[in-house]
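1. Here is a sequence together with a model predicted from it:
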Amino acid sequence: MISRLVANLCVGLIFVILGLLLTQVLMRYFHGSPPSWTEELAIILFAWLVLLYATVGLREGFHVAIETIPSRYVRLQGWANRWVAALAVIFGWITLTAGIDYVLRTAGQKSAALQIPIETLYLCVPVCGALFILHGVARLFPEPDPAEATA
């Protein structure tokens, strides 16, 4: 449920970023100079997009390592999946704690063009760290498949 919501948010972010970049190109072509805020906002949204979609990749299992490790060790597939999930939880914890620390250290700073709090950019790190933990735990303890229970 959460991964579907995050994936839909990522699709929306892609369209907003494309709109910003198109605006920048058109303004450069017709006006000779693009507005600086479009590039800065696109960078902020792109950082959010990449990290958010990485959490979806963990939950849905379409990262390269998540696919490669279990397929190499067919007999140990269950344990390999759990190891990958456990490593993701550890990575999420490190990302969450380091991200919170970094957001607190940069509190009060403003972005160059938009003059918005720079925490708007850096907050994506702890938020996505928390999502990594959430999705990693979900992979550690998957819901039982109803089809297998009745078989």
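-> Alright, I've got the coordinates.
2. C-alpha only now, for contacts and for neighbours.
-> OK.
3. How about the contacts made by residue 40?
-> Residues in contact with residue 40 (C-alpha atoms under 8 Å, 6 or more residues apart in numbering) are 113, 114.
4. Could I get the full set of helices for this protein?
-> Taking DSSP state H as the test, the helices found in the chain are 2-31, 36-60, 64-72, 77-105, 119-122, 124-140, 146-150.
5. JSON lines please, covering those helices and showing distance to residue 111.
-> JSON lines is the format used below for the helices of the chain (distance: least, C-alpha to C-alpha, whole Å):
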{"stretch": "helix 2-31", "distance to residue 111": "17"}
{"stretch": "helix 36-60", "distance to residue 111": "8"}
{"stretch": "helix 64-72", "distance to residue 111": "34"}
{"stretch": "helix 77-105", "distance to residue 111": "13"}
{"stretch": "helix 119-122", "distance to residue 111": "9"}
{"stretch": "helix 124-140", "distance to residue 111": "15"}
{"stretch": "helix 146-150", "distance to residue 111": "50"}
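6. next, the one to line up against it:
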Amino acid sequence: MLRRIEELLLAVLLGGMALLAFANVLTRYFLHYPLAFTEELLVNAFVWATLMGIAIGLREGPEGAHIRFVALTEILPEGWRRGFIALGFTVFALLFLLLAFLAWGQARDDLVLKTTSPSLGLPNAVYTLPTPFLALWVAFRALQGVWRSLRG
């Protein structure tokens, strides 16, 4: 169920990004007037899509679906191999927990300072609030990878 929700959200986000970029190209080409607000939306949506894609990649398979350096782990005995893979997932989780903490600070500052975006005049928190939660989701998926690795 969660897998489907993740994939559906990412598909909707990527589809919306493609339509928005295409609309911008059409208006720039035919009307000679670009839609300035699309860059604001696309840049932030790209960050969200990247984080969602990382989480989806971490959940796939026993070692995750992301590119990794396996020359060392391939020659290790099974117990050591699982331990090093778990260590990699742990470092990944810690990195994204740190990102979530820092992103929360940015979102909090945007809420307190009531900053607005340049093109649409929306509160910046609209763009920054999803980031710490998505980073936490990536950390959760990484911790699931630790569990899978240690469980064998």
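-> Cool, got the structure. In this text the structure is predicted, and so the values were computed from the model without any measurement.
7. Any chance you could compute the TM-score here?
-> Taking TM-score structural alignment, normalised by the length of structure 1 as the basis, the two superposed chains have a TM-score of 0.83; 145 aligned residues with a C-alpha RMSD of 2.4 Å.
8. Around residue 75 of structure 1, how many other residues sit close by?
-> By the criterion of other C-alpha atoms under 10 Å, residue 75 of structure 1 has 10 neighbours.
9. Tell me which residues touch residue 118 of structure 1, please.
-> Residues near residue 118 of structure 1 by C-alpha under 8 Å, 6+ apart: 106, 107, 108, 109, 110, 111.
10. Select only the buried ones of these in ChimeraX?
-> Buried residues among the contacts of residue 118 of structure 1 (16 or more other C-alpha atoms under 10 Å), as a ChimeraX selection:
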select :111
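11. List just the nearest of the contacts of residue 118 of structure 1 to residue 84 of structure 1.
-> Within the contacts of residue 118 of structure 1, the smallest distance to residue 84 of structure 1 is 31.9 Å, found for residue 106 (C-alpha to C-alpha).
12. Now do the same for that closest one: its match in structure 2.
-> Taking TM-score structural alignment as the criterion, the aligned counterpart of residue 106 of structure 1 in structure 2 is residue 110.
13. Kindly report the same for residue 57 of structure 1.
-> By TM-score structural alignment, residue 57 of structure 1 lines up with residue 57 in structure 2.
14. coming back round to it: out of the helices of structure 1, which is the most enclosed?
-> Here the criterion is mean neighbour count by mean count of other C-alpha atoms under 10 Å, and of these the winner is helix 124-140, at a mean of 22.
15. quick check: angle from that helix to helix 2-31?
-> Interaxial angle, helix 124-140 of structure 1 versus helix 2-31 (axes from the mean of the first three to the mean of the last three C-alpha atoms, to 10 degrees): 150 degrees.
16. Where in structure 2 does helix 124-140 of structure 1 fall?
-> With TM-score structural alignment applied, helix 124-140 of structure 1 matches the range 130-146 in structure 2.
17. So for the match of residue 106 of structure 1, what's the nearest residue that isn't a sequence neighbour?
-> In space, residue 110 of structure 2 comes closest to residue 125 once its chain neighbours are excluded; the distance is 5.4 Å by C-alpha to C-alpha, 6 or more residues apart in numbering.
18. Verify the stated contact: that neighbour with residue 105.
-> No. With contacts counted by C-alpha atoms under 8 Å, residue 125 of structure 2 stays clear of residue 105, the gap being 11.0 Å.
19. Nearest the geometric middle of structure 2, what residue?
-> Compute the mean C-alpha point of structure 2, and by C-alpha atoms, centre = their mean the closest residue is residue 51, 0.3 Å away.
20. Nearest residue to it in space, please, no chain neighbours.
-> Spatial nearest neighbour of residue 51 of structure 2, excluding adjacent residues (C-alpha to C-alpha, 6+ apart): residue 134 at 6.2 Å.
21. right, and the one you found touches residue 53 too?
-> No. Counting by C-alpha under 8 Å, residue 53 is not a contact partner of residue 134 of structure 2; they are 10.2 Å apart.
22. ok, and the closest non-adjacent residue to the match of residue 57 of structure 1?
-> Closest residue to residue 57 of structure 2 apart from its sequence neighbours, by C-alpha to C-alpha, 6+ apart: residue 65 at 4.9 Å.
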